[in-house]
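J.: turn this into a model:
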Amino acid sequence: MTLRPARSDIEVFEESRPALLGLAYRILGSRADAEDAVQDTFLKWEQARKDEEPIDTPASWLMTVCTRRCIDLLRSAHKARVDYLGTWLPEPIATKAESTSEDHVALASSLTTAFLLLLERLTPKERAAYLLHEIFDISYPEIAKTLNMQEAACRKLVSRARTTVDRPEVRHTVPRERQEQLLGAFEGAIVRGDTGALSALLADDIDLHADGGGKVPTILQVLRGKEAVLAFIIKVVRPAWISNRWVPVDINGARGVLLENEGKIVAAMSFSYDESGQLADIFVMRNPDKLSRLGAEAIE
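T.: You can find the predicted model right below:
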């Protein structure tokens, strides 16, 4: 009988890395902070193995360490987000789109900008407990160990989080064809100034959110209402973007678009839809710091 060689510590970690990165991003809403949390987890993993600490279930150990680190980072990030100049939006990320299975679609829906913004309303522990249980299917006893709490308390955390987060319209997904139709209509408004097709797809109470981080010009408040949004697109967005290259991509679990100027990404747009398939939100990322990592590996 041929014995399979034992996996190295790095191989064990790399096997868990995609899940850790996905969890960390969902908790933190920041690619940069998520990568820091995962790197810190790896360093602790290395040290634990050097100390020959007995670890019976490496995946659970890594998830626990990563979650606790994310909670610490989220608490320290809170003040910065409160003091943020203008509208704070989660850092956009590239996502994989090769699978159309129900499980993949459900997981992708937990990456949308609208969903991540709802998570911002939760406490750090509520956010972690909800994601661990509802998105990553971790049992309550395991969550209790991770958060160092009683199981009953963890159940209450998830229950409270559900009242805020579990809204059908936020996790609602529309067919890819509808998303492509929206991108085509939006491009037509920018390139040709034709808003007819786009207007037909916008909800009357649509919101436009833009994040410049105080580094580039953009609106500081959420723009509300179909008429105001269309006027802004034609009068402000079109003149600024008409010469840019339009690149449809998958962003935060759905179809979005990048705007490139001389090979540099200058904006990214993602969208959310209501239950009737109308466009409910437009999210425009202009902050160059948050655009800089869009070329990194896709998150699942």
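J.: every contact and neighbour count from this point should use C-alpha atoms.
T.: OK.
J.: isn't there a strand covering residue 122?
T.: No - going by DSSP: H, G, I helix; E, B strand; the rest coil, the assignment for residue 122 is coil, not a strand.
J.: ok, it touching residue 162?
T.: No - contact criterion Cα atoms under 8 Å: residue 122 and residue 162 do not qualify, at 9.9 Å.
J.: okay, these two: which has more neighbours?
T.: Applying other Cα atoms under 10 Å to residue 122 and residue 162 shows that residue 122 carries more neighbours, namely 18 against 15.
J.: so the residue lying closest to that one once chain neighbours are set aside, which of the three states?
T.: Excluding its sequence neighbours, the residue lying closest to residue 122 (Cα to Cα, 6 or more residues apart in numbering) is residue 161, at 6.6 Å. Using three-state DSSP, the structure places residue 161 in helix.
J.: another sequence for comparison is provided below:
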Amino acid sequence: MEQNQGIGALTMSANEKANHFEQSRTRLLGLSYRILGSVADAEDAVQDTYLKWARQDPNKIDNSEAWLTRVCTRHCLDIMRSSHKSRVDYIGTWLPEPIQTSTNCEFSDNTELACSLTTAFLLMLERLTPKERAAYLLREIFDTPYEQIAETLKLQEANCRKLVSRAKLNIDKDKVRNTTPLTAQKQFLNAFQSAVTDGNTEPLMHLLSDDVRLDADGGGKVATIKKSLNGKAAVMEFLGRNLHQYWANHDWQSLDINGSRGIVISLENVTTAIVSFSFDSRQRVTGIYIMRNPEKMNLLSKAPIH
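T.: The predicted model follows:
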């Protein structure tokens, strides 16, 4: 039986138990979203964790934070297994659901935490195995001891260290964890808007990497490109010709999206698209991510995820 110590040794009323969970909700939601790339699925995982917590006797739990993290992570892994087929059958490119973040990476108290919400980083996580993803996030982003990671994943500590090491190699190789100054981000957003609305593409040309990639997610529900566009020439042609026709007369709003500045495109108060970007270490844009799937564009109604 687990030892009675720490907060678990306290006798809690139902209200105290609920309040204690609420103190952990934001952290659990942030972990779940990074694992799943979906706010709805993340909320399901956190709610399931709460229901299990409500049935527990706190006196039998020696470390409540570790218990909540373990239960929530395992539920996320269950969701990933059950959603595998829907990802395989997904129409067109799948992108993580964009979210509104409360601050820009540059000014966050925890840069590592904020920049782990970027679309490029979340897409990189998609290339890892579920357990690699969970182990990496728990260790590198949420600073969880290997002993707790091993218990969560039901593995030996040595195996968990190998999972994290393999994940770090993949993530470091793709260099997706860059912090880009806010001034550089604003400069790019201005050039991007000018290219689309006015057809003035010259300023934007110098801010794109040669291997820039553009992805759009319509989920088979709205018209959009179904395959990635690769290279500066293809991306510039699409922005200056296609998007100029569609978005020139739309409303543009700059907003913190997934840890950096992004754009919400709307017409008559209806959101048409949400656009986010990734930058390399030279502050050039390497990725343009256009969310068009109506089911994934509810970020304005969501509380910010930290």
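J.: contacting residues for the counterpart of the residue nearest to residue 122 of structure 1 in structure 2?
T.: Under the alignment (TM-score structural alignment), residue 161 of structure 1 pairs with residue 167 of structure 2. Contacts for residue 167 of structure 2 (Cα atoms under 8 Å, 6 or more residues apart in numbering) come out as 128, 132, 133, 136.
J.: is it true that the third one touches residue 35?
T.: Read it as residue 133 of structure 2. Yes - taking contacts as Cα under 8 Å, residue 133 of structure 2 lies within contact range of residue 35: 6.7 Å.
J.: what do we get in structure 1 for residue 117 of structure 2?
T.: Under the alignment by TM-score structural alignment, residue 117 of structure 2 pairs with residue 111 in structure 1.
J.: can you check residue 293 of structure 2 too?
T.: In structure 1, the residue paired with residue 293 of structure 2 according to TM-score structural alignment is residue 287.
J.: what's the match for residue 46 of structure 2 in structure 1?
T.: Using TM-score structural alignment, the partner of residue 46 of structure 2 in structure 1 is residue 38.
J.: measure its match to residue 31 of structure 1 for me?
T.: Relative to residue 31 of structure 1, residue 38 of structure 1 is positioned 11 Å away (Cα to Cα, to the nearest Å).
J.: higher neighbour count, the two?
T.: When neighbours are counted by other Cα under 10 Å, residue 38 of structure 1 and residue 31 differ, and residue 38 comes out ahead with 28 against 23.
J.: helices of the stretch 151-300 of structure 2, start to end?
T.: 157-174, 182-197, 202-205, 232-237, 244-247 (DSSP state H, counting those that start in this stretch).
J.: using a markdown table, lay out these together with distance to residue 104 of structure 2.
T.: Shown next, in a markdown table, are the helices of the stretch 151-300 of structure 2 (distance: least, Cα to Cα, whole Å):
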| stretch | distance to residue 104 of structure 2 |
| --- | --- |
| helix 157-174 | 21 |
| helix 182-197 | 8 |
| helix 202-205 | 22 |
| helix 232-237 | 26 |
| helix 244-247 | 26 |
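J.: quick one: which of those is nearest residue 218 of structure 2?
T.: Comparison of the helices of the stretch 151-300 of structure 2 against residue 218 of structure 2 by Cα to Cα identifies helix 244-247 as nearest, at 14.9 Å.
J.: ok, residues contacting the closest one?
T.: Here helix 244-247 of structure 2 makes contact (Cα under 8 Å, 6+ apart) with 195, 196, 197, 198, 199, 265.
J.: farthest-apart pair in these, please.
T.: Largest separation among the contacts of helix 244-247 of structure 2 by Cα to Cα: 199 and 265, giving 16.7 Å.
J.: mind checking which of the helices of the stretch 151-300 of structure 2 is nearest residue 143 of structure 2?
T.: Ranking the helices of the stretch 151-300 of structure 2 by proximity to residue 143 of structure 2 (Cα to Cα) places helix 157-174 first, at 11.9 Å.
J.: center of structure 1, which residue is that?
T.: Most central in structure 1 under Cα atoms, centre = their mean is residue 111, positioned 4.1 Å from the mean C-alpha point.
J.: residue 237 of structure 2 -> structure 1?
T.: So residue 237 of structure 2 corresponds to residue 231, using TM-score structural alignment.
J.: do residue 139 of structure 2 as well
T.: Residue 139 of structure 2 maps onto residue 133 of structure 1 when the alignment is built from TM-score structural alignment.
J.: and its match, how many neighbours?
T.: There are 17 residues near residue 133 of structure 1, going by other Cα under 10 Å.
J.: before we move on, what SS does residue 304 of structure 2 have?
T.: coil.
J.: give the contact list for it.
T.: Counting by Cα under 8 Å, 6+ apart, residue 304 of structure 2 makes contact with 99, 100, 101, 102.
J.: now with 6 Å, please.
T.: The neighbours of residue 304 of structure 2, taking Cα atoms under 6 Å, 6 or more residues apart in numbering as the test, are 100, 101, 102.
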